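below is the structure, and that's it, no one-letter string:
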């Protein structure tokens, strides 16, 4: 049986020079139409000197966060079992840029993230990286305990480079046990083209519109290149830790 990856989270990250994180508050986001008025706050907004974060719950009870920092805006969406026919954060990112066109936008990242669970053995995730993704050798045998490894790969596509990080981790379960996992964190990193601000904004919109092909490419690489030969019972589980998202 071929394994299948279920994307659990996606982020759209825009890099900026002069972004004001004060705009990220529930009132502005709803009044400007960036966020639907019927969405509810999932938790109290967080406001700091250098960053703000507002998290909503949509009509499907999925969480969507907007995080504004001095040099980037992050639109982060839980996907789970949702269909990939739509990605609300893409529309939100478009609307944010239309509402705040004077921000100096520099780049954009389409960043999918998923986990693969290796519940059968406490060493299965480590062995997947050490034996399936890496070549065996004496170089793995130094030290007083088994070697731990993470991989950073770069795939060059005409539209943008794709960065893929592969890391062993552990997920804590509700019963206080932990499940070994391998995390696949991807990022399609786009540099904006154009000389004027208007040209760069147009380029930014075009990059955001690539979200569907980017997510399909991410899933295809993992499904067809990394998981297709394995027959273990592997499931992809959602990200439950707060993690930074880089372009």
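Perfect, thanks for sending it. If you're wondering where the values come from, they're calculated on a predicted model, not measured in any experiment.

going by C-alpha atoms from here, please, whenever you check contacts or count neighbours.
Will do.

where along the chain do the helices fall?
Counting by DSSP state H, the chain has helices at residues 26-31, 88-99, 124-127, 197-208, 211-221.

most tightly surrounded among those helices?
Of all those, helix 124-127 has the most neighbours on average by mean count of other CA atoms under 10 Å, namely a mean of 21.

that helix: how far from the chain's middle?
Centroid separation between helix 124-127 and its chain, computed with CA atoms, centre = their mean, to the nearest Å, is 23 Å.

so where do the strands sit in this structure?
9-16, 40-41, 46-47, 51-57, 63-69, 72-78, 105-117, 150-156, 161-172, 178-191 (DSSP state E).

second structure follows, compare the two:
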């Protein structure tokens, strides 16, 4: 059986020309109706110079910098129908229309675990995604690589980064993984503030389409054996 990617987290990231007002007054999220009143903080907000991080008990989070705000939600273990952060992001954009939005992208983080196969992730990248050569044999250990793919889609540009790493489970087990980081960059350029706002809202609404693109691309193109490739495909490495 072929492995499949485990999507773990989704982020909606907005870049603005104006300074984020939430940085100075986090309560605005609640007062404006962006964050539901029943949401409870999982821990004390993290505040540092030009940074605010809020983590909620429902495994959502908001990270704020002077000209950037990121809305996050853990996907693992949740049904798509129960996802809340897309709606919260939309409410924020509607409540704060005049921040001079300059960029918007959807980020999906996931990985493929290789339990008991510590060398499998690096070999998958080196022997499946890259061409062999002397540059791959330099040094005292197998070279660690990362590959970036850029895809032009109908409504966005997808940047997909593939690298090897590890994942720590709840019981402190360290599992080797191939990580897949996707960023869907949406074109929000327009002449008026209302048009920019509408483009952002449409991009947020398309998150399920982007999520399907992410899983289908990885499962069907990266993790399905290519008949023209040698048998030592990534998912069979020891």
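Noted; the coordinates are in hand. Keep in mind the model is a prediction, meaning the values are calculated, not measured.

hang on, the earlier thing: columns distance to residue 213 of structure 1 on top of the strands of structure 1, output as a markdown table?
Compiled in a markdown table, the strands of structure 1 are given as follows (distance: least, CA to CA, whole Å):
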| stretch | distance to residue 213 of structure 1 |
| --- | --- |
| strand 9-16 | 13 |
| strand 40-41 | 30 |
| strand 46-47 | 33 |
| strand 51-57 | 26 |
| strand 63-69 | 21 |
| strand 72-78 | 17 |
| strand 105-117 | 10 |
| strand 150-156 | 15 |
| strand 161-172 | 12 |
| strand 178-191 | 11 |
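
between the ones you listed, which one is closest to residue 84 of structure 1.
Comparing the strands of structure 1 by their distance to residue 84 of structure 1 (CA to CA), the top pick is strand 9-16, with 10.5 Å.

average offset of the closest one relative to structure 2?
For strand 9-16 of structure 1, the mean deviation from structure 2 after alignment is 0.6 Å (mean CA distance after the TM-score superposition for structure 1).

what angle separates that strand from helix 197-208?
Direction vectors for strand 9-16 of structure 1 and helix 197-208, defined by axes from the mean of the first three to the mean of the last three CA atoms, to 10 degrees, enclose an angle of 170 degrees.

so how far is strand 9-16 of structure 1 from its chain's centroid?
The offset between the C-alpha centroid of strand 9-16 of structure 1 and the centroid of the whole chain comes to 8 Å, using CA atoms, centre = their mean.

report all helices and strands that it contacts.
strand 72-78, helix 88-99, strand 105-117 (3 or more CA pairs under 8 Å, 6 or more residues apart in numbering; DSSP states H and E).

swap in 10 Å and give it another go.
strand 63-69, strand 72-78, helix 88-99, strand 105-117, strand 178-191, helix 197-208, helix 211-221 (3 or more CA pairs under 10 Å, 6 or more residues apart in numbering; DSSP states H and E).

any chance of these in CSV with distance to residue 44 of structure 1 as columns?
Compiled in CSV, the helices and strands packed on strand 9-16 of structure 1 are given as follows (distance: least, CA to CA, whole Å):
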stretch, distance to residue 44 of structure 1
strand 63-69, 12
strand 72-78, 16
helix 88-99, 20
strand 105-117, 25
strand 178-191, 28
helix 197-208, 28
helix 211-221, 29
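
thanks a lot, catch you later.
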